[in-house]
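Participant: prediction below, plus the sequence it came from.
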Amino acid sequence: MTTPAPLGAGGVRLWVVVPAFDERAGIARTLAALAAQHDRDFRLVVVDNASTDGTAAETEKACAAYGLGVVVVMESRKGTGAASDTGVRHAIAHGATHVLRTDADTLPDPGWTAAGRRAFAAGADLVTGPMRARTDEVRLRPWERVVLPGVIGLCQTFGRFRPSNRAPELKGPYRMSPGCNIGVSATAYEASGGFPRTAIEELHEDRELVNRVRRVSTRVEYHRDLAVHASVRRLRAYGLRDTLRWYLDHGHHPDVVDVRNIA
């Protein structure tokens, strides 16, 4: 039986969950960003979601190089929702009071875990923050640098007025919470039912989790210092119009859902 880590600063026993599918080529950069956190008082679980490319071995190699402790958990049921749920429940079963989730192609800012801890210590049940575009994967076009922040802002505004996000049984405020930048308390996760165990093309598991938590808590918060830099691979693969249609209830139906290494 694993002994839970002692409570950290603010009475928060923090875990970070990273679902990963065929991310051997790039996951080391995400792990390097986690190793560079100002607050290293967290445990890390990477959920290998039926990868075929040696993602688990690369994870363990990179974490050893960075001096970052990691537990690799296998989830054979492919899907971001299923993998995320497995990771969060593993963390809670091993003593986590709070969990932050990011993706295996995302670079959290150095103050990300510290910001999450502060928010949780102050009583938040679900947290999110800014999502900015990565610039180290591919060169952003000039118009993308201008347009993307506005598009994200428009999506956030649309989400607040979307009828399905305004049902009377939802207590807390709606916050657009991308899966690459979301955190939840163990109490709210278990009370709400957590992430749906779905595939990425079936349901946006991040939005579903937000609304599930809103049914049991009013403490759903956006924190500007909880920031990540997310991959633009999907934008490159789909184009701006179809990327927006994809995130709007999968209005775009691509032949390839799991985009990788798009130049």
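Facilitator: Received the coordinates, thanks. Numbers count the residues shown, from 1 in each chain.
Participant: C-alpha only now, for contacts and for neighbours.
Facilitator: Noted.
Participant: show me what the helix or strand hosting residue 243 is in contact with.
Facilitator: Secondary structure from DSSP states H and E places residue 243 in helix 240-247. Identification of contacts with helix 240-247 by C-alpha atoms under 8 Å, 6 or more residues apart in numbering yields 204, 234, 235, 251, 252, 253.
Participant: in addition, the following structure is provided for comparison:
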Amino acid sequence: MWVVVPAHDEAARLADTLRALAAQRDRAFTLLVVDNASTDGTGAIAREFATGAPFPVEVIEEPEKGVGSAVDTGFRHAIGRGATMLARTDADCLPRPGWTGAARAALTDSPGLVCGRITARRDEHGPLGRTGFGVLVRLAALFGRLRPEHARRKGYKAPYRMHAGNNMAITSELYLAVGGMPRRPSPTDRLFLNAVRRHTDRISHCRAMVVENSTRRLRAYGVAGTARWYLDQGSGRHGTDPR
């Protein structure tokens, strides 16, 4: 199993993510950090971590800016190096200690795509902000299920599930079969999920795969702007993704 972390200008947050990965109970994986056109010290932080990490670490560069490009390059690199299971989180997220073990168990039990559970980081907002984040995630999940173009009658083989790219695991075979992650800026999660849904019904949700998600978009966009984003309406006047 390989864990892929795309990172663009994440020098301020990447170290926390790497420490969270080092604290995993299941550390039988290779970590791949994809430095996505960073202009800060992101790549240097990852390489320094590699010198003392409790698992193999590789750092590669993807000059084409966009989370889709970084993830696709990373996943294909890992597959080329022999990966059969792939897991992804982002460089501003904190996987809880059982994350990699839960991902491995879920893919072993049901090979395909596994979607984990996201919650708000506890170091970025107070209780009210974290509650608001949770409400927005649930609304986005409901919107996805009710959206007419996501209906099974449109040719999908599986019902719609909330899929957060920062908390997912997939077999290498399925990743290649659906053509990989769209090589574009965020958001890419819905496009990728629907590509998988057109191909297979092997999509599961694993509540034991928990990642604490950054809430900085909530601070940057406000409640209404963040709701617009999670309801797949883009960033509006707020410009590019703050990640």
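Facilitator: That came through, no problem. Every value quoted in this text rests on a predicted model; they were computed, and no experiment measured them.
Participant: ok so, going back, biggest separation within the contacts of helix 240-247 of the first structure, which pair?
Facilitator: 204 and 235 (16.8 Å; C-alpha to C-alpha).
Participant: between the two, which one's more packed in?
Facilitator: When neighbours are counted by other C-alpha atoms under 10 Å, residue 204 comes out ahead of the other of residue 204 of the first structure and residue 235, with 22 against 16.
Participant: and which of the contacts of helix 240-247 of the first structure is nearest residue 197 of the first structure?
Facilitator: Among those, and counting by C-alpha to C-alpha, the member closest to residue 197 of the first structure is residue 204, at 10.7 Å.
Participant: wait, that closest one touches residue 249, no?
Facilitator: Yes - Residue 204 of the first structure lies in contact with residue 249 (C-alpha atoms under 8 Å); the separation is 7.4 Å.
Participant: what about residue 82 of the second structure, neighbour count?
Facilitator: 12.
Participant: show me where the second structure has its helices.
Facilitator: 14-22, 42-50, 67-80, 99-109, 127-146, 172-177, 189-199, 216-230 (DSSP state H).
Participant: where in the first structure does stretch 7-14 of the second structure fall?
Facilitator: Counting by TM-score structural alignment, stretch 7-14 of the second structure pairs with residues 20-27 of the first structure.
Participant: quick one: contacts of that stretch?
Facilitator: So stretch 20-27 of the first structure is in contact with 46-56, 58-59, 83, 103-105, going by C-alpha under 8 Å, 6+ apart.
Participant: that stretch: end-to-end distance?
Facilitator: Stretch 20-27 of the first structure has an end-to-end distance of 8 Å (criterion: C-alpha to C-alpha, to the nearest Å).
Participant: check the offset of it from the chain's centre.
Facilitator: Its chain's C-alpha centre and that of stretch 20-27 of the first structure lie 15 Å apart, by C-alpha atoms, centre = their mean, to the nearest Å.
Participant: figure out which of the helices of the second structure is closest to residue 163 of the second structure.
Facilitator: When the helices of the second structure are compared for distance to residue 163 of the second structure using C-alpha to C-alpha, the nearest one is helix 189-199, at 6.4 Å.
Participant: buried ones in that closest one?
Facilitator: 189, 190, 192, 193, 194, 195, 196, 197 (16 or more other C-alpha atoms under 10 Å).
Participant: what's near enough to touch the counterpart of the last one in the first structure?
Facilitator: This points to residue 197 of the second structure. In the first structure, the residue matched to residue 197 of the second structure (TM-score structural alignment) is residue 214. Residue 214 of the first structure is in contact with 170, 171, 172, 173, 174, 220, counting by C-alpha under 8 Å, 6+ apart.
Participant: sounds good, over and out.
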